[in-house]
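1. Pasting a predicted model and its sequence here:
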Amino acid sequence: MQGATRTPAYAGRGGSRSIIALAGTLITVFIVNSLIGLFAIQYAGDADVRDQTTLARLSHALDTAREAQVAFKIQVQEWKNVLLRGGDAKDYDRYLASFEEQERRVRDRLEALAAAAGDLGLDAAAMQAALADHATLAARYRDGLALFDRTHPASVAVVDRAVRGIDRPMDEAIDALAEAARARAAAIRADLEAARAERYRTLRTVAIASMLVGIALVGAILVRTSVRRA
């Protein structure tokens, strides 16, 4: 018909180009957001693994400090058993062996704490000092034991006077180490929780920003297409 309006050829081509641009933008936004999501999952997963490793090491250090506390208290008790019940040869050997076993446990736990001190932010110097004091205490116990005579009960009083109170500074030092480990563990746990919350906020902000940028691009293309058609 002569009165019919002809649609220019370029209009169809322009519409096709707009649709292609819109589709390309949507695909790009989808890919970018997917990559951001995958990065966020990987980043959070790696951070959680690091955090769990740190927490596990802290928990182990705290347990080690508590074991040192308990072992030293048992060591002191076994020393008293040597003096009080060592009149019998079998009892003497049994309690002395137990005393030496607990002494070894204390030393092993303190050495383990000293080895981990630097990485966990604990006072390595205090750990080394405790080890040195424990070695000195061991020597003093042996000196006192040399005064013990199973055949003379009165020698118990002699040994007791020689070693009376020598365990108290060591007991206080080990308690202080355990408290320091506990406080450090609590502080690091708080830091890790704060870092985890900060990671969540950052990743959430990035994800929202990416989504808004995608929406803005799609909107811009739709507006541009509408203007052209108008």
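-> Alright, I've got the coordinates.
2. CA only for contacts and neighbour counts going forward, please
-> Will do.
3. quick one: the helices in the chain?
-> 9-85, 89-120, 124-145, 155-163, 168-229 (DSSP state H).
4. mind checking which of the ones you listed is nearest Gln2?
-> Nearest to Gln2, of all the helices of the chain, is helix 9-85, at 17.9 Å by C-alpha to C-alpha.
5. would a markdown table of the helices of the chain with mean neighbour count be doable?
-> Shown next, in a markdown table, are those (neighbours: other C-alpha atoms under 10 Å):
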| stretch | mean neighbour count |
| --- | --- |
| helix 9-85 | 16 |
| helix 89-120 | 18 |
| helix 124-145 | 16 |
| helix 155-163 | 16 |
| helix 168-229 | 15 |
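6. got these as JSON lines, with distance to Gly3 columns?
-> Below are those laid out as JSON lines (distance: least, C-alpha to C-alpha, whole Å):
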{"stretch": "helix 9-85", "distance to Gly3": "18"}
{"stretch": "helix 89-120", "distance to Gly3": "88"}
{"stretch": "helix 124-145", "distance to Gly3": "96"}
{"stretch": "helix 155-163", "distance to Gly3": "122"}
{"stretch": "helix 168-229", "distance to Gly3": "21"}
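7. if we look at stretch 89-107, which residues are touching it?
-> Applying C-alpha atoms under 8 Å, 6 or more residues apart in numbering, the contact partners of stretch 89-107 are 67-69, 71-72, 74-76, 78-79, 81-82, 85-86, 131, 134, 138, 150.
8. With stretch 125-139 instead?
-> 103, 107, 110-111, 113-114, 117, 166-167, 170, 173-174, 177.
9. before we move on, what about stretch 16-30?
-> 211, 214, 217-218, 221-222, 225.
10. one more time with 7 Å
-> 214, 218, 221, 225 (C-alpha atoms under 7 Å, 6 or more residues apart in numbering).
11. rewinding a little: hmm, which two among the contacts of stretch 125-139 are most spread apart?
-> Top of the distance list for these (C-alpha to C-alpha): Ala117 and Ile166, 26.1 Å.
12. returning to what we had before: of the contacts of stretch 16-30, closest to Ser34?
-> Nearest to Ser34, judged by C-alpha to C-alpha, of the contacts of stretch 16-30 is Gly214 at 12.1 Å.
13. Nearest residue to Leu222 in space, please, no chain neighbours.
-> Leu22 (7.5 Å; C-alpha to C-alpha, 6 or more residues apart in numbering).
14. want to compare, so here's the second one:
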Amino acid sequence: MVDTTQRPAFGAGGRRRSLVALAGALMAVFIVNSLIGLFAMQMDRDAAVADDERLHRLVNALDVAREAQVAFKIQVQEWKNTLLRGAAPADFNRYVAGFEAQERRVAAHLESLSGMAAPLGLDVNAIDEVRTAHRTLGLRYREALARYDAANPASAFAVDTQVRGIDRPLDHTIDALAESARKRLTAVQAEIDTAAAERTATLRTVAITGMLVGLALIGIILLRAGGRRG
């Protein structure tokens, strides 16, 4: 007698195929999400390294500007010491040497600052103007010092009168350079914080989107598998 009983269309082989498809979809979602996550993390890490390097260079520029500030103030003080305490030849030579040493330090710091300014968004022209003004000031100090006579105490007052206050404009300008570097550092720090927050938000969006797409694919596979069983 012929068996006319109808067998289910969806047998053990169909269930296995559905399970394999489901497992494959899960693996694909996991792999894709992992790759996207790793890529995003690497981009975030690279951006963080670049940001740290940029901040480090700005902090260094600010330190150099502040060192120029300090060196210039000491240079001016050494000039005053030369006039007020340089009556003895040994003292005179010592204070002049101190003045010239600080002058070289200021020039070196300003040159270094000029070299690093452009990539950091600092005003190179302003720095170079300060360098020119500093050289000019040195020439004026030396012209005045040529009239100094250690044997004549009154000459110290005459020389001081000749150059009194000529350091103040440059002193204010160097202070302004340091302040400009500080403001630039603050602005860049704010930019970096904003960019980091945006990267974090983007990474979160990508992760959530990948998860939702993966769940949608799994749902589609399950629905198709259910349809075959029906």
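-> Structure received. Bear in mind that the values here come from a model prediction, so they are computed numbers and not experimental data.
15. For the two chains, what TM-score is obtained?
-> Between these two chains, after superposing, the TM-score reads 0.95 (TM-score structural alignment, normalised by the length of structure 1); 229 aligned residues with a C-alpha RMSD of 1.6 Å.
16. Reformat the contacts of stretch 16-30 of structure 1 as CSV; add distance to Ala126 of structure 1.
-> Output for the contacts of stretch 16-30 of structure 1, formatted as CSV (distance: C-alpha to C-alpha, whole Å):
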residue, distance to Ala126 of structure 1
Gly214, 57
Val218, 63
Ile221, 67
Thr225, 73
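17. nearest to Ala4 of structure 1, of these?
-> Thr225 (24.4 Å).
18. contacting residues around that closest one?
-> Contact analysis of Thr225 of structure 1 by C-alpha under 7 Å, 6+ apart lists Ser18.
19. do that again at 10 Å, thanks
-> 14-15, 17-19, 21-22, 219 (C-alpha atoms under 10 Å, 6 or more residues apart in numbering).
20. now Val213 of structure 2
-> 29, 33, 207, 219.
21. State the distance from it to Val29 of structure 2.
-> 8 Å (C-alpha to C-alpha, to the nearest Å).
22. Can you pull up the most central residue in structure 2?
-> Leu55 (2.0 Å; C-alpha atoms, centre = their mean).
23. Confirm for me that that residue is in contact with Arg182.
-> No - using C-alpha atoms under 10 Å, Leu55 of structure 2 makes no contact with Arg182, being 11.2 Å away.
24. Mutual contacts of these two, please.
-> Residues touching both Leu55 of structure 2 and Arg182 (C-alpha under 10 Å, 6+ apart) are 61, 188.
25. Arg54 of structure 2 - nearest residue in space that isn't next to it in sequence?
-> For Arg54 of structure 2, the spatially nearest residue (C-alpha to C-alpha, 6+ apart) is Leu120, at 7.6 Å.
26. Might one say that the one you found is in contact with Val188?
-> Yes - the pair Leu120 of structure 2 / Val188 is scored as a contact, 9.3 Å apart, by C-alpha under 10 Å.
27. who touches both of those two?
-> Common neighbours of Leu120 of structure 2 and Val188 are listed as 54-55, 58 (criterion: C-alpha under 10 Å, 6+ apart).
28. a markdown table please, covering those and showing distance to Arg229 of structure 2.
-> Below are the shared contacts of Leu120 and Val188 of structure 2 laid out as a markdown table (distance: C-alpha to C-alpha, whole Å):
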| residue | distance to Arg229 of structure 2 |
| --- | --- |
| Arg54 | 61 |
| Leu55 | 62 |
| Leu58 | 67 |
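29. quick one on the thing from earlier: put together a markdown table for the contacts of stretch 125-139 of structure 1, with distance to Ala44 of structure 1 on each row.
-> As requested, these are exported to a markdown table (distance: C-alpha to C-alpha, whole Å):
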| residue | distance to Ala44 of structure 1 |
| --- | --- |
| Glu103 | 44 |
| Arg107 | 39 |
| Leu110 | 35 |
| Glu111 | 34 |
| Leu113 | 30 |
| Ala114 | 31 |
| Ala117 | 27 |
| Ile166 | 51 |
| Asp167 | 48 |
| Met170 | 43 |
| Ala173 | 39 |
| Ile174 | 37 |
| Leu177 | 33 |
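30. and which of those is nearest Asp160 of structure 1?
-> Looking across those and measuring by C-alpha to C-alpha, the closest to Asp160 of structure 1 is Ile166, at 10.2 Å.
31. Name the nearest residue to the closest one, ignoring sequence neighbours.
-> In space, Ile166 of structure 1 is closest to Leu137, 7.2 Å off (C-alpha to C-alpha, 6+ apart).
32. Trace that neighbour over to structure 2, please.
-> Structural alignment (TM-score structural alignment) places Leu137 of structure 1 against Leu137 in structure 2.
33. how near is that match to Val76 of structure 2?
-> Going from Leu137 of structure 2 to Val76 of structure 2 by C-alpha to C-alpha gives 11 Å.
34. Which neighbours do the two have in common?
-> Asp167.
35. Looking at the contacts of stretch 16-30 of structure 1, spot the one nearest Thr5 of structure 1.
-> Each of these was scored against Thr5 of structure 1 by C-alpha to C-alpha, and Thr225 proved nearest at 21.1 Å.
36. Give the aligned equivalent of that closest one in structure 2.
-> By TM-score structural alignment, Thr225 of structure 1 lines up with Ala225.
37. List the residues that contact Leu217 of structure 1.
-> For Leu217 of structure 1, the contact set (C-alpha under 10 Å, 6+ apart) comprises 22, 25-26, 29, 211, 223.
38. Recalculate using a threshold of 8 Å.
-> Neighbouring residues of Leu217 of structure 1 by C-alpha under 8 Å, 6+ apart: Thr25.
39. Likewise for Ser180 of structure 2?
-> Leu122.
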